[in-house]
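1. Quick one: sequence and predicted model below, then my questions.
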Amino acid sequence: MHIVYVSDGKAGHRSQALGLFKAMQRQSQEAVTFQEISIDDLPIVTLISALFSHQLHAVEHEPTYIFGVGSHTHFRVWLFGQVYRQAKTVILMKPSLPFALFDYAVIPEHDGVTASKKVLVTQGALNPIVNEQRHQQGRILIALGGSSKRHQWNDAKVLNSIQHITADNPEAEIILTTSRRTPKAFLNVLEQQNFSAQLQIYPVEQTPQGWIFKEMQKAEAVWVTGDSVSMIYEALTAGCKVGVIEVDRLKEDRITGSVDLILQKGLVSLSTSSSELTEPSAFKEADRVATYLLTK
């Protein structure tokens, strides 16, 4: 089985495609291979020409599935599917083209699309994380984001939340890390607080790639700022109890709505005490989608 992923180069989109590929790899009885092809290497003219030859030189093996994430990939995925008609086309988001042009669409529930035989509705975007069952009791991870087009960072509000987390979990080992969006001056302010003595602080610039996901596997509970939606779902997938640190919102949309939805469902909490967070449940959206695709 060969999967071709039409890539727009965005890390978050690649994470979704890898998540589904790895889930299919875990479940399939046959070998599953994965090839990423950039949209830059798939000019529309080349794809149209391939409609007549029914092959593309960039493709290593005849594809069984063609994945696309990101609106710029959708037309190419459709053309790709016309070149290799036996392949199943899968868009991992709400398609920008009619649903009928693709075999399957995997869409987060906050987009408000009704599930069907061709539409799989998921809780959040897919990711490649699995629960390795290595969580250590009393170990906490705090993951900070920053300002975005939907959120405005507020030092005082975030500091207050961190202070409450330290106060409500006095015996815990608490690891805190930042992201590229966290204001540079924030750590200086944080380190001046008395409660910072309870924290082990790892700025993102000092952590290797993949470090935070390894920390999730060890943490019993993870607190994530509300702007980092993908990380909230990654922590859930890792099998952690998850708390949300509120960040000021500049606007409400389907992404902020997705956080509100999982708060309403009780999957995550605004509590600052680990004992009051929801106990983790089996959160395996990529595996669920893989099972569906492989049985069709």
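-> Yep, it's here.
2. rest of the way, CA atoms for contacts and neighbours
-> Will do.
3. does residue 197 count as helix, strand or coil?
-> Per DSSP: H, G, I helix; E, B strand; the rest coil, the secondary structure class of residue 197 is helix.
4. just so I have it, where are all the strands in the stretch 1-150 of the chain?
-> In the stretch 1-150 of the chain, the strands defined using DSSP state E, counting those that start in this stretch lie at 2-7, 33-38, 65-68, 88-91, 104-108, 119-122, 136-143.
5. Redo those strands as TSV? Include distance to residue 166.
-> As requested, the strands of the stretch 1-150 of the chain are exported to TSV (distance: least, C-alpha to C-alpha, whole Å):
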stretch	distance to residue 166
strand 2-7	41
strand 33-38	43
strand 65-68	42
strand 88-91	42
strand 104-108	33
strand 119-122	33
strand 136-143	10
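6. Can you say which of those is nearest to residue 149?
-> strand 136-143 (18.9 Å; C-alpha to C-alpha).
7. so how far is the very next helix or strand once past that closest one off the chain centroid?
-> From strand 136-143 onward toward the C-terminus, using DSSP states H and E, the following helix or strand is strand 151-152. Relative to its parent chain, strand 151-152 has a centroid offset of 20 Å by C-alpha atoms, centre = their mean, to the nearest Å.
8. Pasting the second one now:
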Amino acid sequence: MLSPARSAPVGFPPPHLAAAGAGGAGALSLLQRRVHPGPGLNGNGLGRLDRTAHNSGTLSIWRLSDGKAGHDQQSLGLARALGRLRPASLHHLPLPGRGRQLAWLLAGRFPPGRGLPDPDLILGAGHGTHLALLAARRARGGRAIVLMRPSLPAALFDLCLVPEHDGVTGSERLLTTRGPLNPMEPSQDHRPDRGLILVGGPSRHYGWDEEGLLGQVRTLLERQPEMAWTLADSRRTPDTTRERLATLAGGEVRFQSHRDCPPGWLASELAVAGQVWVSEDSASMLYEALTAGAATGLLQAPPKGPSRVRSGVDSLLQQGLVTPFAEWLAGARPEPPGHPFDEAGRVAGAILRRWFPVDAA
């Protein structure tokens, strides 16, 4: 939960930044803002109004990218949610390595933003965006919002959006989310005769049981022949699994490889699938399916041990948001979320109410 933030300039840099101040200027000079920090958010995005916030016009949003698709999906999800709630101009800014970002921060410059309007919000996901977030804010102002657990102290940023399964607490500038944010939108067009099966692969947190996974997929297809099924792999899917999934195509079953997916394919499929099954290792796709409002089932994969990803999946199971394959075999059926699972929309609303209230005087 975020309580009102201090109005003094941020002064908690890591040692290498504190030591790098030119001419003995200290960390406070290095990280001095161009905007008043103002109050923070609490868990509901409420609290006393920040009277320095403007109350109309188009928001200028800078979205910083480290080039990693998963990170871009998170920041894009928040940017689009903000745009659905308020007129906004979105600017996508690819970043170089951290060395150049640090040089920009020390010099008070941010070349990627040259020619763009000053930002109201600066978004970045992943460690490769952290120094750039600080550099952009120092050079041009705005609020720096970091998605995922930051590698630098949370007090350096205006807001940190961290999945609750990371177990991070104790910062006044922290807002927890149910899983990573994503750009999916809730849909009312789910068709009961359409099914989607999303297959991941081995990861740091999960091993891979190809025979077990394929057995679950075959059982789903055999026991629900009235449905039109789409099977889809991912970048992590082993070649042998991919090839064997492709052999299941035929009749009402089709296979879609990630290698030739058109842009927006997953969003369009999740918007209409009445039933979505996701392998347990693919946490991001689980949250995307739930955000789309789909009835979601869980294909079992062998965990390597306790992990934050597994904790997130366990939380979804405890809340009854996903149906494990074993329970489906026993007669349970996946159900859509009872309430909209729109974390990007919830966070966007909290940000706007706090920093850009439309009724501010």
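-> Great, that's in hand. Because the structure is predicted, anything quoted here is derived from the model rather than measured.
9. Now the TM-score, please.
-> Both chains were compared after superposition, and using TM-score structural alignment, normalised by the length of structure 1 their TM-score is 0.89; 290 aligned residues with a C-alpha RMSD of 2.4 Å.
10. Can you lay out the strands of the stretch 1-150 of structure 1 as CSV showing distance to residue 162 of structure 1 and mean neighbour count?
-> Conversion of the strands of the stretch 1-150 of structure 1 to CSV gives the following (distance: least, C-alpha to C-alpha, whole Å; neighbours: other C-alpha atoms under 10 Å):
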stretch, distance to residue 162 of structure 1, mean neighbour count
strand 2-7, 37, 24
strand 33-38, 40, 17
strand 65-68, 38, 25
strand 88-91, 38, 24
strand 104-108, 30, 22
strand 119-122, 31, 21
strand 136-143, 8, 20
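11. Out of those strands, the one nearest residue 26 of structure 1 is which?
-> The closest approach between residue 26 of structure 1 and any of the strands of the stretch 1-150 of structure 1, judged by C-alpha to C-alpha, belongs to strand 33-38 at 11.8 Å.
12. Residue 291 of structure 2 matches what in structure 1?
-> Residue-level alignment of residue 291 of structure 2 against structure 1, with TM-score structural alignment as criterion, gives residue 237.
13. Quick one: residues contacting the residue lying closest to its match once chain neighbours are set aside.
-> When the adjacent residues along the chain are set aside, residue 237 of structure 1 lies closest to residue 283, with 5.0 Å between them (C-alpha to C-alpha, 6 or more residues apart in numbering). Residues touching residue 283 of structure 1, when contacts are defined by C-alpha atoms under 8 Å, 6 or more residues apart in numbering, comprise 236, 237, 238, 239.
14. Kindly recompute the last result at 10 Å.
-> 123, 130, 131, 233, 234, 235, 236, 237, 238, 239, 240, 267 (C-alpha atoms under 10 Å, 6 or more residues apart in numbering).
15. out of everything not next to it in sequence, what's closest to the aligned residue in structure 2 for the last one?
-> In other words, residue 267 of structure 1. Under the alignment (TM-score structural alignment), residue 267 of structure 1 pairs with residue 321 of structure 2. Counting by C-alpha to C-alpha, 6+ apart, the nearest residue to residue 321 of structure 2 once its immediate chain neighbours are dropped is residue 337, at 5.9 Å.
16. which element is the match of residue 267 of structure 1 on?
-> Assigning secondary structure by DSSP H and E places residue 321 of structure 2 outside every helix and strand.
17. Count the residues that sit near it.
-> Residues within reach of residue 321 of structure 2, counting by other C-alpha atoms under 10 Å, total 21.
18. between the strands of the stretch 1-150 of structure 1, which gets nearest to residue 22 of structure 1?
-> Shortest distance between residue 22 of structure 1 and the strands of the stretch 1-150 of structure 1, using C-alpha to C-alpha, is found for strand 33-38: 9.2 Å.
19. Tell me what angle the closest one forms with strand 2-7.
-> Interaxial angle of strand 33-38 of structure 1 relative to strand 2-7 (axes from the mean of the first three to the mean of the last three C-alpha atoms, to 10 degrees): 20 degrees.
20. Strand 33-38 of structure 1 vs structure 2, mean deviation?
-> Plainly put, strand 33-38 of structure 1 ends up 2.4 Å away from its match in structure 2 on average once the two are laid over each other (mean C-alpha distance after the TM-score superposition for structure 1).
21. Just tell me what residue 277 of structure 2 corresponds to in structure 1.
-> Residue 277 of structure 2 maps onto residue 223 in structure 1, by TM-score structural alignment.
22. Over to residue 214 of structure 2?
-> Taking TM-score structural alignment, residue 214 of structure 2 has residue 159 as its aligned residue in structure 1.
23. List the contacts of its match.
-> For residue 159 of structure 1, the contacting residues are 165, 186, 189, 190, 193, 195, 196, 245, by C-alpha under 10 Å, 6+ apart.
24. Equivalent analysis for residue 173 of structure 1, please.
-> Shown in contact with residue 173 of structure 1 (C-alpha under 10 Å, 6+ apart): 136, 137, 138, 139, 140, 141, 166, 198, 199, 200, 219.
25. and what of residue 92 of structure 1?
-> Residue 92 of structure 1 makes contacts with 13, 16-17, 20, 67-70, 74, 104-108, 120, 125-126, as judged by C-alpha under 10 Å, 6+ apart.
26. which residue in structure 2 lines up with it?
-> With the correspondence set by TM-score structural alignment, residue 92 of structure 1 lines up against residue 147 in structure 2.
27. Which stretches in structure 1 count as helices?
-> Read by DSSP state H, structure 1 holds these helices, from start to end of the chain: 11-27, 44-53, 74-83, 155-168, 186-191, 211-218, 229-237, 254-265, 285-294.
28. Understood, closing this out.
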